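**Student:** predicted coordinates and the sequence they were generated for:
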Amino acid sequence: MSLIGLTKGTDLEEKITEMWKAEAIGAATYQAFAIVAQEKGLPELADELKKISADEARHGGLYASLNGHTNENLRDALSSMSIGEISAGEKIKELSNILDKLGLKEAAQAVHTAGEDECRHGEILKELIEKYL
């Protein structure tokens, strides 16, 4: 049995959407806690918080799937995501330049790295499409 769209249009749809959003926020929050832990010299705690974040992201994916918030045409969906990732990466790099001009060098570098990650994700998606789809 497919999980995709199973709760879409049911009495559970709104609750499942709430859970999806809560899990997405939870994933980001645990990542933020991991940054705090790392900066406080607690790398083991940071690693554990990152694991919890990954679980929360996986749960969010489940709830998104249950409500049909996904595209089953992987080629189209991943192609679109690839373009979005690369575009987002470039915009994030622009933000890093603004942070740098404000004298926030460490924040600028961290944000620049995030932008590079986004662009890399876009390129990885292109490769995955070529390989599998």
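**Tutor:** Structure's in. What do you need?

**Student:** could you use CA atoms for every contact and neighbour count after this?
**Tutor:** Will do.

**Student:** next, the buried residues of stretch 78-96.
**Tutor:** Using 16 or more other Cα atoms under 10 Å as the test for burial, stretch 78-96 gives 78-79, 81-86, 88-90, 92-96.

**Student:** got the contact list for that stretch?
**Tutor:** Contacts with stretch 78-96, where a contact means Cα atoms under 8 Å, 6 or more residues apart in numbering, come from 107-109, 111-112, 114-123, 125-126, 129.

**Student:** of the buried residues of stretch 78-96, closest to residue 40?
**Tutor:** residue 96 (23.8 Å; Cα to Cα).

**Student:** put the buried members of the contacts of stretch 78-96 into a PyMOL selection.
**Tutor:** Of the contacts of stretch 78-96, the buried ones can be selected in PyMOL as follows, counting by 16+ other Cα under 10 Å:
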select buried, resi 108+109+111+112+114+115+116+118+119+120+121+122+123+125+126+129
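
**Student:** one more structure, for comparison:
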Amino acid sequence: MAGKNFSGETMEVGLYLAMARQAYREGYPEIGEVLVRIANEEAAHAAGYAELTGQISESTEENLKKMLAGEQMSNKAKKEAATKAKELGIDAAHDYFDETSRDEARHAQALAGLLKRYFPKKCCD
């Protein structure tokens, strides 16, 4: 039950944020702000389900390591998708995956930096 709820909540976060972006593009900033606020509340719901279902550790260090590995894997997958989109001549997809792969790399750098700063003896050989 909680697993389905987690998936539903995370999907809603993405949908609400996408709808907010559309509202901003159409010139409805108030609608955009409300949709972003709802997305943040849905994200908090998802966080609660992640805690209930044991998807996070009681160790911040372990949580950082887990997410670092995920960000690195996501970065690689998105780089590959960007390359494939470029080969197929799908510019919009290439641009999207290229941009998001750079975001994932930045996320990985931030997580690695936190590990090095707070857990220097155990981190990042």
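**Tutor:** Cool, the structure landed. Here the structure is a predicted model, which means the values were calculated and not measured.

**Student:** mind checking which of the contacts of stretch 78-96 of structure 1 are in helices?
**Tutor:** Judged by DSSP state H, the subset of the contacts of stretch 78-96 of structure 1 located in helices is 107-109, 111-112, 114-123, 125-126, 129.

**Student:** all helices of structure 2, in order?
**Tutor:** Going by DSSP H, structure 2 shows helices at 2-25, 29-52, 60-88, 91-118.

**Student:** residue 44 of structure 2 -> structure 1?
**Tutor:** When structure 1 is aligned by TM-score structural alignment, residue 44 of structure 2 is paired with residue 58.

**Student:** how many neighbours does its match have?
**Tutor:** Residue 58 of structure 1: 16 surrounding residues under other Cα atoms under 10 Å.

**Student:** check contacts around it.
**Tutor:** Under the contact definition (Cα under 8 Å, 6+ apart), no residues are listed for residue 58 of structure 1.

**Student:** repeat the analysis, applying 10 Å as the threshold.
**Tutor:** Residues near residue 58 of structure 1 by Cα atoms under 10 Å, 6 or more residues apart in numbering: 20, 23-24, 27, 52, 64.

**Student:** and it, how far is that from residue 89 of structure 1?
**Tutor:** For residue 58 of structure 1, the distance to residue 89 of structure 1 (Cα to Cα, to the nearest Å) stands at 23 Å.

**Student:** ok, of the contacts of residue 58 of structure 1, which come out buried?
**Tutor:** Here, 16+ other Cα under 10 Å leaves 20, 23-24, 27, 52, 64 buried among the contacts of residue 58 of structure 1.

**Student:** related to what we said a few turns ago, turn the contacts of residue 58 of structure 1 into a markdown table, columns for distance to residue 100 of structure 1.
**Tutor:** Listed next are the contacts of residue 58 of structure 1 as a markdown table, based on distance: Cα to Cα, whole Å:
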| residue | distance to residue 100 of structure 1 |
| --- | --- |
| 20 | 35 |
| 23 | 32 |
| 24 | 29 |
| 27 | 27 |
| 52 | 32 |
| 64 | 36 |
